[in-house]
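> Build the 3D model from these lines:
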Amino acid sequence: MRAITVRQPEPGQTDELGRPLRPGPEALVVDQQPTPIPGPGEVLVKTVAAGINRADLLQRQGLYPPPPDTTDVIGLEAAGIVEQVGPGVTEWQPSDEVVALLSGGGYAEYFVAPAGQLVAPPEGTDLVTAATLLEVAATVVSNMDLVQLSPGETFLVHGGAGGIGTFAIQYAKALGCRVATTAGTDDKRAFCRDLGADIALDYHGDWVAGLRHATDDHGADVILDIMGAKYLGPNIDVLAADGRLVIIGMQGGVKGELNIGRLLNKRGLVTATSLRFRDSAQKSAIAARVAESVWPLVENGTITPAPIERFAFEDAAAAHARLASGEVTGKLVLTF
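Take a look at the predicted model:
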């Protein structure tokens, strides 16, 4: 089968600052690999589309290696047609349409996944669109369940025009929350308001003061953060009493300074989670939760899938460059 692999730089190669050279988008190449064989409890799927996520860019650069015993082929979410089922699998049959929550392997013509990590796409949703839904929905829903986001609370998500943000805004609104977000341009902030955001702030400016003003100094009860270290201090500043900060990304670095006194005064909770490194039982439970609670919201139009930019499988390098540009609204997907 064809798969996207990462061409590694020559040993000792450095960038202009003398640091070890990290593979850029151009390092993504089409290669031939053996088609995987499904083991007990597993399913082989012929790929129709694979979603592209920030984590994929980090893995390409060697900064987010896959879990042990996981393929090094990139790709955390994909959709396709069941080709073959392994021993013991009874819930899926060849020709079934499925969406998969993966630890890796989506950037290939075929992938293998545990049967429980597959769900049928929402009714009326094509597989290309469905390929962009499960990872973001699983990330948001599992984390909002963890911190018990409740109706009437103020919810802040950073990067509202991205894949996580576009889903989180709509999901929190469906739960009955007041929703705030940050985005970098007027067009993106208008897009977030169209999705249901009550407050859309420019992250180039003083968004902490902006949120305090918009909430009469209440702040945010729950914050979903993709930035990490860069926003740790500001997030604590804007956290409401008994607030909960969930860190799911590292776009702004991995080491920050935490004012414990401020956190104590607010009785605040800070947690950081990763979906990728959960075991299959946990992922299967999360996938089932998404199918049960989110798919009906997609089917009735309460949640609209994010705008999609499509790239041919062979153009994975261009897709990575596009995502890295910061100009994307919505999701990118590779099509096969």
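> contacts, neighbours, all on C-alpha from now
Will do.
> Leaving out the residues flanking it, which one is nearest to the residue nearest the centre of the chain?
Centroid-nearest residue in the chain, with C-alpha atoms, centre = their mean: V136, separated by 4.2 Å. Spatial nearest neighbour of V136, excluding adjacent residues (C-alpha to C-alpha, 6 or more residues apart in numbering): I164 at 5.3 Å.
> Can you check my assumption that that neighbour lies in a strand?
No. Secondary structure of I164, determined by DSSP: H, G, I helix; E, B strand; the rest coil: helix, with no strand assignment.
> From L63, how far out is it?
20 Å (C-alpha to C-alpha, to the nearest Å).
> Check what contacts the strand or helix carrying the residue nearest to the centre of the chain and list those residues.
Per DSSP states H and E, V136 falls inside helix 134-147. For helix 134-147, the external contacting residues (C-alpha atoms under 8 Å, 6 or more residues apart in numbering) are 76-77, 99-101, 163-164, 167-168, 222, 244, 246, 273, 275, 286-287, 290, 294.
> Drop anything exposed from those residues.
Buried members of those, counted by 16 or more other C-alpha atoms under 10 Å: 76-77, 99-101, 163-164, 167-168, 222, 244, 246, 275, 286-287, 290, 294.
> For burial, what's the neighbour tally of the closest residue to H204 other than its chain neighbours?
Nearest non-adjacent residue to H204, counting by C-alpha to C-alpha, 6+ apart: G184, 6.5 Å away. For G184, the tally of surrounding residues (other C-alpha atoms under 10 Å) stands at 18.
> Also this sequence, please, to line up against the first:
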Amino acid sequence: MNDSMTAVYVTRFGGTDALEVRQVPVPDPGPGMVRIRVAAAGVNYADIMQRVGLYPDGPKPPFPAGFEVSGVIDAVGPEVSGWQPGMPVMAFCAGGYAQYTVTPARMCLPVPPGLPVEQAAAIPCQYFTAWHALFTLGRLSPGQRVLIHAAAGGLGSFLVQLARQAGAYAVGVCGSAEKCALAEELGCGATINYSQTPDFENLARKLTGGAGFDLVIESVGGERVEKSLRCL
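The predicted model follows:
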């Protein structure tokens, strides 16, 4: 293996012209980390926000771009168990737009058999975010009710499916009839079309028989925050 690799860096905050292809040293995995030979990398809204300088507590340029990848483990550092070179993996990382990247082993997931690498690369960032929101922060449990905004989007799609798998009742808020249909197909028990019902809180509470929701996942911001609080 060569000592150098190709990687994409954000050289300044701005548009796509702020991205620069560089030759940099291949990183070595430290304790608890693995090195991945990248097959595909995902592009998230968070990547764009970080590139333009609006990502909270984000790094200052220059920095390597890319939050998520799929590929094959190439090397493991000390104190790593359960992972070996040659294993297919998808992972959350920093610096995924590169031929190789290193990341903590705990940020890795095995690639399910038959899942194309391009699809696998689109899972980690939003999946980890959805899991953390529902179960680490929200402590969602079976039988509870959860209201999910942007339920047909990338993050929302994972939120709906995970909530369904957990035995919760999910109601999705979407911006069109087509998106509402997709959210229901993914597992929402009911949906609200925000373009037709911008003051959604009354309908949302009605869908729970007036009881309200145990948890609201609100990722849009603005006036929806206060309205969402009234749904609890």
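> returning to what we had before: which residue in the second structure aligns with the residue nearest to H204 of the first structure?
Under the alignment (TM-score structural alignment), G184 of the first structure pairs with G175 of the second structure.
> Next: K46 of the first structure.
Under the alignment (TM-score structural alignment), K46 of the first structure maps onto R37 of the second structure.
> Hmm, T103 and that match touching each other?
No. Judged on C-alpha atoms under 8 Å, R37 of the second structure makes no contact with T103 at a distance of 11.5 Å.
> Which parts of the stretch 151-300 of the first structure are strands?
Secondary structure of the stretch 151-300 of the first structure (DSSP state E, counting those that start in this stretch): strands at 154-158, 178-183, 199-202, 220-225, 239-247, 269-272.
> contact partners of the fifth one?
Contact partners of strand 239-247 of the first structure, identified using C-alpha under 8 Å, 6+ apart, comprise 143, 147, 218-228, 235-236, 265-273.
> which stretches of the second structure form helices?
Using DSSP state H, the helices found in the second structure span residues 45-52, 117-120, 124-131, 154-165, 177-186, 201-206, 224-229.
> Single out the most deeply packed of those.
Most buried of those by mean neighbour count (mean count of other C-alpha atoms under 10 Å) is helix 154-165; its value is a mean of 22.
> The biggest strand by length in the first structure vs the second structure, mean deviation?
Longest strand in the first structure by number of residues (criterion: DSSP state E): strand 42-52. Mean deviation of strand 42-52 of the first structure relative to the second structure after superposition (mean C-alpha distance after the TM-score superposition for the first structure): 1.5 Å.
> Now for F67 of the second structure: which residues touch it?
Residues near F67 of the second structure by C-alpha under 8 Å, 6+ apart: A41, G42, V43, N44, D47, F92, C93, A94, G95, G96, C125.
> Top of these by number of neighbours, please.
Neighbour-wise, those (other C-alpha under 10 Å) top out at G96, 30 neighbours.
> Contact partners for the equivalent of it over in the first structure?
Structural correspondence for G96 of the second structure with respect to the first structure (TM-score structural alignment): G106. Contact partners of G106 of the first structure, counting by C-alpha under 8 Å, 6+ apart, are T47, A50, G51, V73, I74, G75, L76, E77, A78.
> any idea which of those is the one closest to A319 of the first structure?
Proximity of the contacts of G106 of the first structure to A319 of the first structure (C-alpha to C-alpha) peaks at G51, which lies at 10.5 Å.
> Settle this for me: that closest one is touching V99, isn't it.
No. Applying C-alpha under 8 Å as the test, G51 of the first structure and V99 come out as separate, 10.5 Å apart.
> okay, now the aligned partner of L54 of the second structure in the first structure: neighbour count?
In the first structure, L54 of the second structure lines up with L63, judged by TM-score structural alignment. When neighbours are counted by other C-alpha under 10 Å, L63 of the first structure registers 12.
> thought D56 of the first structure was touching I74?
Yes. D56 of the first structure lies in contact with I74 (C-alpha under 8 Å); the separation is 6.1 Å.
> any shared contact partners between G51 and V99 of the first structure?
Contact criterion C-alpha under 8 Å, 6+ apart; residues shared by G51 of the first structure and V99: E77, A78, A131.
> Mind telling me what the first one corresponds to in the second structure?
In the superposition onto the second structure, E77 of the first structure corresponds to E68 when matched by TM-score structural alignment.
> If you drop the residues flanking it in sequence, what lies closest to that match?
F92 (4.5 Å).
> roughly how far apart are the one you found and R164 of the second structure?
24 Å.
> Check the offset of stretch 223-232 of the second structure from the chain's centre.
Centre-to-centre, stretch 223-232 of the second structure and its host chain are 23 Å apart (C-alpha atoms, centre = their mean, to the nearest Å).
> thinking again about what came up before, can you tell me which helices and strands the longest strand of the first structure packs against?
Where contact means 3 or more C-alpha pairs under 8 Å, 6 or more residues apart in numbering; DSSP states H and E, strand 42-52 of the first structure is packed against strand 77-85, strand 110-114, helix 127-130, strand 331-335.
> Now render these as TSV, adding distance to Q282 of the first structure.
Output for these, formatted as TSV (distance: least, C-alpha to C-alpha, whole Å):
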stretch	distance to Q282 of the first structure
strand 77-85	16
strand 110-114	12
helix 127-130	21
strand 331-335	25
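> out of those, which comes closest to R310 of the first structure?
When these are compared by C-alpha to C-alpha, strand 331-335 sits nearest R310 of the first structure, at 5.1 Å.
> Could you count how many residues lie near the equivalent of Q117 of the first structure over in the second structure?
Matched by TM-score structural alignment, Q117 of the first structure corresponds to M107 in the second structure. Neighbours of M107 of the second structure under the rule other C-alpha under 10 Å: 16.
> Same question for T90 of the first structure.
10.
> got the contact list for the closest residue to G116 of the first structure other than its chain neighbours?
Leaving aside its chain neighbours, G116 of the first structure sits nearest to S284 (4.6 Å; criterion: C-alpha to C-alpha, 6+ apart). Neighbouring residues of S284 of the first structure by C-alpha under 8 Å, 6+ apart: G116, Q117, L118.
> got it, and W92 of the first structure?
Here W92 of the first structure is in contact with V43, V82, V85, A115 (C-alpha under 8 Å, 6+ apart).
> out of everything not next to it in sequence, what's closest to the third one?
Which is V85 of the first structure. Leaving aside its chain neighbours, V85 of the first structure sits nearest to V43 (4.5 Å; criterion: C-alpha to C-alpha, 6+ apart).
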